[in-house]
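*Asks:* Sequence and predicted structure are below.
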Amino acid sequence: MNKVENIPYAVPYIDDEEIKELIDTVRSGWLSKGPKTVEFENKFKKYVDAEHAIGLNSCTAGLHISLIAAGIGEGDEVITTPYTFVASSNTIIHAGATPVFVDIDPITMNIDVNKIEEKITQKTKAILPVHFAGYPCDMDPIMEIAQKYNLTVIEDAAHAVYTQYKGKMIGSIGDYTCFSFYATKNLVTGEGGMVTTGNEESADKLRVMSLHGMSKNAWNRYAEKGSWYYEVEYPGFKYNMTDIQASMGLVQLEKMQKMQQIREDYAEMYNKAFSGIKGLTIPFSDEVNRHAWHLYVLRVDSKKFSIDRSEFIEKLTEKGIGTSVHFIPVPMHPYYKRQGYNIEDYPNALAAYEGAISLPLYPKMDKGQVNRVIQAVCEIAETYKR
């Protein structure tokens, strides 16, 4: 009997182009921040239509120093979503502030903009929306609320390279936008991130804080005719991107349109296959905004099946299909429970979590693998329907 091939949940789309660029970078001797990082920053800011871009070692680092650059600290509050990876709220705590969660919209799974204002207090200093799975938050009302209450908007765009909101690229809207280039993301550098901003003073602050707090003038140390002299203006962090990461990013950026087209094609295959099955809800998308399809989150209504979401995942695993769950809501984690957060206060986030299954969706897949995932999901849904 032939062994069934397992389909991993996520595999990066890396080929000889990235390998060649990496070899060239290593041979150049620029292993940390250097000319490739600067080139990647310049090309990325043009791609997302931003004024400034700062390459970093992660999106988490970007969120952290964006909060600090915005002057957020002890005693302040930042409004965000409970339905995200903990990095979003962890960085608020690292900055000395307090996360204030607003429940999600049950359809888009993004922060519910209609519930933001009721959580604003005199301590509120920022809104940190997360573009879940690659579909944009409703940014117009968020920016209007921010202007009304003099709040900073820091977007968590870890899922949103390529995403557009009403024709505008994510990266060109909020005060700060933070991207991730982690190994499972749409654009991969292994580890890595980027912050974009439209404010030159903010960009200067981010650059200083990302590299030990060294002054702007000290950055010529990383040019070909570098100087030994530097001054530290702030007790900064070691958050900079490296040329090794940037060399991969440059190649990946050139391939973005090709990779995104594959994601869109596969998402459409999933949508057509699952949209008519009772008990399954496909991800929300529309013609107004451009979805990056970082994740394909299928939602399972356990009332329609004789198995729950966790058992559905087990059946997929038995069929060789890798999956994940996005996300365990932040208030469910032990640390946040100890701080007094209660998941029952966010019923939409809890419901989304209890039904969510993230299916494999990446350009390295072929259509045969996509069809295998479809077949497995359909067989399980048919076998265990009520």
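*Replies:* That came through, no problem.

*Asks:* switch to C-alpha atoms for all contacts and neighbour counts from now on
*Replies:* Noted.

*Asks:* distance of Glu382 from Lys304?
*Replies:* The gap separating Glu382 from Lys304 is 11 Å, by C-alpha to C-alpha, to the nearest Å.

*Asks:* Can you tell me the closest non-neighbouring residue to Ala146?
*Replies:* Counting by C-alpha to C-alpha, 6 or more residues apart in numbering, Thr152 is the residue found nearest to Ala146 once chain neighbours are left out, at 6.4 Å.

*Asks:* and here's the other structure:
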Amino acid sequence: MIPYGRQDISEDDIAAVIDILRSDFLTQGPTIERFERMVAEQCGVRHAVAVSNATAALHIACLALDLGPGDLAWTSPNTFVASANCALYCGADVGFVDIDPVSWNLSVERLAERLAEAERAGRLPKVLVPVHFSGRSCDMAAIGELARRYGIAVIEDASHAIGASLGGQPVGACPHSDCTVFSFHPVKIVTTGEGGVITTNSDDLAGKLRMLRSHGITRDRSLMRQQDPAPWVYEQLDLGYNYRMTDIQAALGASQMDRLSPFIQRRRELAARYGEVLAGLPLTLPQSEGLWESSWHLYVVRLRLEAIGLTHRAAFEALRKAGIGVNLHYTPVHLQPYYRDLGFSEGDFPQAERYAAEAITLPLYPGLKEAEQDYIGETLRSLLT
């Protein structure tokens, strides 16, 4: 089976982890700060805060922006459930904004319409979570302008997008958002095993995030309420969580970050080659990039069902039977049983639903061989024509 995604672990990565296992710090040591600096430098941002996973990152980003009961957060329905769940963890309500039919990201046009409607209804979201689906940035300048106009905080969910850029500026620089969240799961572009990072230019927000990831505890004397605290004293100032990353994870991540550029280059080469291999087939391919320089976490095609005489499921199962580990990213979040129980239903977000009825994620990762890519193309050609 050719998987849809796979980590790429080098001997240097293994050596970096072994070095930590032989060191004095397995967690809460200096390697975490080194990894954070590498991510911050890559993104051109003031702060990077490492946590145990991207779901934890989204959760404490919402908390740090004071999202809570009675508040509302909006995100895209075309995402993993964590992009919506993070608001529910805070006791807030969740809504969605339909996707653009070309980019498959959150639609700026629909966002503008929904914000105007929400303002008239007196129920604006407090937080917006745009998702950079498959590694392609949302139109953050337009989203940021709308957010400023309506007084909304913005968390970029860039779980797919480390190494991506828009107009030459790295995703994660946060010129149009309060913060950005990255994922380092094994199928992502860079891995720490499990892990996440939040980037921000706000000193205050970074301080809140660091406290929330570690039980709400501080040892910073300038923040303590005691006067002249004893050397052993720490204070819990907030209800935080144990969302810390380990030095073992950070060592792997730091080693992987050294190869971010070749990882991205290879993904872009394979994505361009897919365009050649799949040319002429009854498929809608990902849009050419222009100003958007995708990190190509995923390569998603859409079946032109009216032209192939197959159902979505039949095509998917035939590819799996042929040893191609295709996947679907994503079933729209609002159609998950839990969210149906909250009142969402089919027809709420038609573009996301139409997309999910046609989409198939093809294998894409640096170790994918060109012969395997040719086989994928040949199998699709045989199946669809």
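*Replies:* Cool, got the structure. If you're wondering where the values come from, they're calculated on a predicted model, not measured in any experiment.

*Asks:* Give me the TM-score for this pair.
*Replies:* Once superposed, chain against chain, the TM-score is 0.93 (TM-score structural alignment, normalised by the length of the second structure); 369 aligned residues with a C-alpha RMSD of 1.4 Å.

*Asks:* coming back round to it: the residue nearest to Ala146 of the first structure touches Asp175, doesn't it?
*Replies:* Yes: counting by C-alpha atoms under 8 Å, Thr152 of the first structure touches Asp175, with 6.3 Å between them.

*Asks:* Between these two, point out the one with more neighbours.
*Replies:* Thr152 (23 against 19; other C-alpha atoms under 10 Å).

*Asks:* which residues touch that one?
*Replies:* 70, 125-127, 146, 175 (C-alpha atoms under 8 Å, 6 or more residues apart in numbering).

*Asks:* Then Tyr182 of the first structure?
*Replies:* 58, 188-193.

*Asks:* which of these sit farthest apart?
*Replies:* Ser58 and Val188 (11.3 Å; C-alpha to C-alpha).

*Asks:* Name the residues contacting each of these two.
*Replies:* With C-alpha under 8 Å, 6+ apart, Ser58 of the first structure and Val188 have common neighbours 181-182.

*Asks:* how about Leu106 of the second structure, what's its match in the first structure?
*Replies:* Using TM-score structural alignment, the equivalent of Leu106 of the second structure in the first structure is Ile111.

*Asks:* Ok, Ala73 of the second structure next?
*Replies:* Checking TM-score structural alignment: Ala73 of the second structure goes with Val78.

*Asks:* So its match sits against Ile127, correct?
*Replies:* Yes: with contact defined as C-alpha under 8 Å, Val78 of the first structure and Ile127 form a contacting pair (5.6 Å).

*Asks:* Pull up the overlap in contacts between these two.
*Replies:* Counting by C-alpha under 8 Å, 6+ apart, nothing touches both Val78 of the first structure and Ile127.

*Asks:* Give the buried residues for the longest helix seen in the first structure.
*Replies:* What stands out as the longest helix in the first structure, according to DSSP state H, is helix 256-274. Buried residues in helix 256-274 of the first structure, counted by 16 or more other C-alpha atoms under 10 Å: 259-260, 262-264, 266-267, 270-271, 273-274.

*Asks:* name the helices or strands packed onto it?
*Replies:* Applying 3 or more C-alpha pairs under 8 Å, 6 or more residues apart in numbering; DSSP states H and E, one finds that helix 256-274 of the first structure makes contact with helix 367-383.

*Asks:* Let's see that with 6 Å instead.
*Replies:* Applying 3 or more C-alpha pairs under 6 Å, 6 or more residues apart in numbering; DSSP states H and E, one finds that helix 256-274 of the first structure contacts no other helix or strand.

*Asks:* So which bit of the second structure is it matched to?
*Replies:* Going by TM-score structural alignment: helix 256-274 of the first structure matches residues 260-278.

*Asks:* What is the neighbour count of Gly323 of the second structure?
*Replies:* 15.

*Asks:* Oh, that last question was meant for Thr121 of the first structure, not what I typed.
*Replies:* Counted with other C-alpha under 10 Å, Thr121 of the first structure comes out at 11.

*Asks:* Name the SS class of it, please.
*Replies:* Put simply, Thr121 of the first structure is coil when judged by DSSP: H, G, I helix; E, B strand; the rest coil.

*Asks:* what are the ranges of the helices in the stretch 151-300 of the first structure?
*Replies:* Using DSSP state H, counting those that start in this stretch, the helices of the stretch 151-300 of the first structure run over 200-210, 243-254, 256-274.

*Asks:* quick one: which of those helices is nearest Glu314 of the first structure?
*Replies:* Using C-alpha to C-alpha, the helices of the stretch 151-300 of the first structure put helix 256-274 closest to Glu314 of the first structure, at 18.8 Å.

*Asks:* Skipping adjacent residues, who's closest to the residue mapped onto His159 of the first structure from the second structure in space?
*Replies:* Counting by TM-score structural alignment, His159 of the first structure lines up with His160 in the second structure. Counting by C-alpha to C-alpha, 6+ apart, Gly135 is the residue found nearest to His160 of the second structure once chain neighbours are left out, at 4.7 Å.
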